[in-house]
Each structure stands twice: as C-alpha cells, then as structure tokens.
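Trainee: pasting the structure only:
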C-alpha cells in the first residue's frame, strides 16, 4: 500500500473514532510502527492531525462562532484557562472549547453522539490527551479556581493515582467520569458551574 493510501485510511479511521494509537495503526495497516510514524509526520506537517500521548487525533480547525471561541467556555461561559481547557471537534465541523474537564464531561453527557473528538492537556505534564483514553481525578483537594466538583485530566492512570495519593480525589475512566459528574451535579450544595447559561 502506498503512503498516500495509508494516510487516507488513517484520516478515515480518525473521523470515525476520534483518537488512534500508533500500535493499533501498525496492526491495522500491517506495517511497522516506524512506517506509521512517518505517515503521521506527513499528516501532522499538513496540519491534519495532532500527536497525542501514545497516538494521534484530528487537528482542530479554527472556528469563530459566538460563544464557542477559545476565550469562553461553551458550556458554562467562564473564561478559559489553557492549562485546564478541553477542545471538541463536533460532527458539524464546529470546534467548542471548555474551561475544564468538568464542563467537557457534562457537554458529552448532554450530547452523547458528540463530540467526535475531544482533547485536553495532561494536568501534570501538559501534553495532549485524547479524552476517551484519559484518566480523571474528581474532587481533589487542590484549588484550580474552576468548576466544582473539580475534575483533572491525566494521560496515564499511574500519574492520576500518584496525584490522588497526594491531593485526594477519586479516579475514573472517561465513561465512569461522564456518569459520575452528572451524579455529583445533582447533589445539593456540592456543585458550582454556570451550566444553565451555557446549556444548548
């Protein structure tokens, strides 16, 4: 298979799945991981994909839609801090930015078919993490001045565990965190988010 054909397949799979691991691509394409890395480098140089921890995701095209810019959370309308922010590529091509994993998880819960691709930053290391592959620490005793209950994203479970040992909180995978944030938002006096203003 020619490089252009492999790259086309990679983009097609990313459209369907949002995030892919290099090892999975190697297996699917029946080529070495080094060959996959070369194909990914071409796509990254073209601005079509971004490298994430252990894999790749579709690049976010710039979009300026009122209430969906990079300076305001698409869910709660709070100002966005790049360190905690998450970005979603929606199926209709629009990009939404959320101030923190808390709001991103709530947005996913309200629109389970979207987003197609949700990316955030590892709280400790700062590298890009695909939301579905991430680990979430909820309720840690560390002020971040964002929505409550506080949710922090980590690329590796062991990093989330170490953080939770030091600062408390519970660890969840993406699906568990999406369910748990909804439960906690319904508890009286435990949630703080301007979600009603941001809800579509």
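Mentor: Ah, there it is. Note that this is a predicted model, so its numbers are computed, not measured.
Trainee: going forward, measure contacts and count neighbours with C-alpha atoms only.
Mentor: OK.
Trainee: can you tell me how far the nearest residue to residue 120 once chain neighbours are set aside sits from residue 153?
Mentor: Closest residue to residue 120 apart from its sequence neighbours, by CA to CA, 6 or more residues apart in numbering: residue 86 at 4.2 Å. In this view, residue 86 and residue 153 are 9 Å apart by CA to CA, to the nearest Å.
Trainee: Put this next to the previous one:
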C-alpha cells in the first residue's frame, strides 16, 4: 500500500489535519509505486481472475455492482465510515460508454469473451475532482453460483491510465463473459496548495503521522457526548 493512498484515505475527510500534513510530507519524499494486483474467485475446477496494474487493494463480489453497498461489502479499505459513500460514475459496455470519467479499450478479446486484455484511462481532472476511485469489471453469471461476478480495484491516487485483464478457466460454454466496466468515486482531492514540510525520513514521518492520528482519536473518545 503506497503512502499516496494512505494519505488520501486520511486527508480526504479533513478530520485529522495534523496527521494529514505529516503524511503529505512523507509521500512527497517517497518513490514507492503501486504494483499490478490480482484477485481471483475459485469453485471446484473453475477459476475467475481479475488483474489491474495500478491498484492499492482488490476484492471480488456477487452480482452486478450498482450501489455503494456493493463496494462497501467488499470490506477492508473499501468499507469507509458511513453509508452510501461511493458514487457510480457510469459504465463502459459493448453498447458504448456512458461514463464521463472512464474509457476502456479492449486489446485482446471481445465483449462477452472469457479471456480479455484491455486498457483503462481516466478523464483529465479526475484526481482534481475526487479523493478516491474504484475500478470494477463485471462478467456474466458463470457455471456455478459459488463464483464471484465482479472484481474491484482501489486505483492508486494520481494514476490516469494502464492495463487490466480478466480470464475464466475450467468452464466449457455457459456464461461468464465480459459484461461491463465501471468507475466509482468518493471524497475530495487533497488541496495541491498544501506544501509538505521538510522531513528526516519517510519511516519516521509515517510513525509520527500515525501517532498523531491515534492521539486525536483518543481525545475525541474522551469528549463528553
């Protein structure tokens, strides 16, 4: 998990300004980049695998994701405080593109296939508008109810384009082909005018930021209701 992503999780709400400032400095000093990430769902001899090249986390779920609850239900970093925090910004399908923020181009395979390679591109200004983004890929109902129907990836903040893949093995005929890709957002961007302070090193700043965050949370718990 990159510092840039941790910074976005904490700073997007504005509730922990001291920790946010330290993490801004740490992320500016860090040269860590996201790596390709893969999530899979298996049942018997059947396996579905989703891969994305610039992700901080991934998960798989059932059905076609159409509500914030579908993303929150993946758990982990997808399950942010509150409810209804994720907003869907459109889909890309074989019938066209109804998203102003996402473009998908297939480089191998076709819509409805079970072996896909493709590129993804976010519209200019995406990270100037939103704090966090999730990319989802939904496929048709497969040969067994125990397989997940979509893969989701928390996009590394600041990344605008890359590649993704989907494959399904073990199924002869039946459903499971590529159906749609979607983009989800939440939060607000970090103010680019905030200037990071000089720092002695990334590890020390990370530790200081986490300590400040814990201290502020403890103070809130002690405050009378």
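Mentor: Arrived safely. Since the structure is predicted, the reported quantities are computational estimates derived from the model, not experimental observations.
Trainee: Would you give the TM-score for this superposition?
Mentor: Once superposed, chain against chain, the TM-score is 0.25 (TM-score structural alignment, normalised by the length of structure 1); 84 aligned residues with a CA RMSD of 5.5 Å.
Trainee: circling back: quick check: neighbours shared by residue 86 and residue 153 of structure 1?
Mentor: Residues touching both residue 86 of structure 1 and residue 153 by CA atoms under 8 Å, 6 or more residues apart in numbering: 101, 120-121.
Trainee: Which parts of structure 2 are strands?
Mentor: Under the criterion DSSP state E, structure 2 contains strands at 37-43, 46-52, 55-61, 87-93, 96-97, 102-108, 115-122, 132-139, 150-155, 161-169, 178-186.
Trainee: Include mean neighbour count and distance to residue 207 of structure 2 when you put those into CSV, please.
Mentor: Compiled in CSV, the strands of structure 2 are given as follows (neighbours: other CA atoms under 10 Å; distance: least, CA to CA, whole Å):
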stretch, mean neighbour count, distance to residue 207 of structure 2
strand 37-43, 17, 26
strand 46-52, 22, 29
strand 55-61, 23, 20
strand 87-93, 18, 32
strand 96-97, 14, 43
strand 102-108, 17, 36
strand 115-122, 18, 33
strand 132-139, 24, 23
strand 150-155, 26, 24
strand 161-169, 19, 31
strand 178-186, 23, 26
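Trainee: sorry, back to before: between residue 86 and residue 153 of structure 1, which one's more packed in?
Mentor: residue 153 (32 against 29; other CA atoms under 10 Å).
Trainee: which residue packs closest to that one, ignoring adjacent ones?
Mentor: That would be residue 136: by CA to CA, 6+ apart, it lies 4.8 Å from residue 153 of structure 1.
Trainee: Which element, helix or strand, includes that neighbour?
Mentor: According to DSSP states H and E, residue 136 of structure 1 maps onto strand 135-138.
Trainee: coming back round to it: closest to residue 174 of structure 1 out of the shared contacts of residue 86 and residue 153 of structure 1?
Mentor: Nearest to residue 174 of structure 1 among these, counting by CA to CA, is residue 101 at 10.2 Å.
Trainee: number of nearby residues for that closest one?
Mentor: 29.
Trainee: wait, doesn't residue 87 of structure 1 sit right on residue 105?
Mentor: No: here residue 87 of structure 1 does not reach residue 105: they are 11.3 Å apart, not a contact under CA atoms under 8 Å.
Trainee: on that earlier part again, ok, the shared contacts of residue 86 and residue 153 of structure 1 vs residue 5 of structure 1, which is closest?
Mentor: Distances from residue 5 of structure 1 to those, taken by CA to CA, are shortest for residue 120, at 29.2 Å.
Trainee: and the closest one, that's in a helix?
Mentor: No: using DSSP: H, G, I helix; E, B strand; the rest coil, the assignment for residue 120 of structure 1 is strand, not a helix.
Trainee: quick one: buried residues of stretch 36-55 of structure 1?
Mentor: Within stretch 36-55 of structure 1, the residues that count as buried by 16 or more other CA atoms under 10 Å are 36-37, 39-40, 43-44, 49-53, 55.
Trainee: Where strands are concerned, which of these count?
Mentor: Reading strands off the buried residues of stretch 36-55 of structure 1 with DSSP E, I get 49-52, 55.
Trainee: can you redo the residues you listed as JSON lines with distance to residue 3 of structure 1?
Mentor: Shown next, in JSON lines, are those (distance: CA to CA, whole Å):
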{"residue": "49", "distance to residue 3 of structure 1": "15"}
{"residue": "50", "distance to residue 3 of structure 1": "18"}
{"residue": "51", "distance to residue 3 of structure 1": "18"}
{"residue": "52", "distance to residue 3 of structure 1": "21"}
{"residue": "55", "distance to residue 3 of structure 1": "18"}
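Trainee: Closest one of those to residue 20 of structure 1?
Mentor: Residue 20 of structure 1 lies nearest to residue 55 out of those, by CA to CA, at 5.4 Å.
Trainee: what number of residues lie near the closest residue to the closest one other than its chain neighbours?
Mentor: Spatial nearest neighbour of residue 55 of structure 1, excluding adjacent residues (CA to CA, 6+ apart): residue 21 at 4.0 Å. Residues within reach of residue 21 of structure 1, counting by other CA under 10 Å, total 15.
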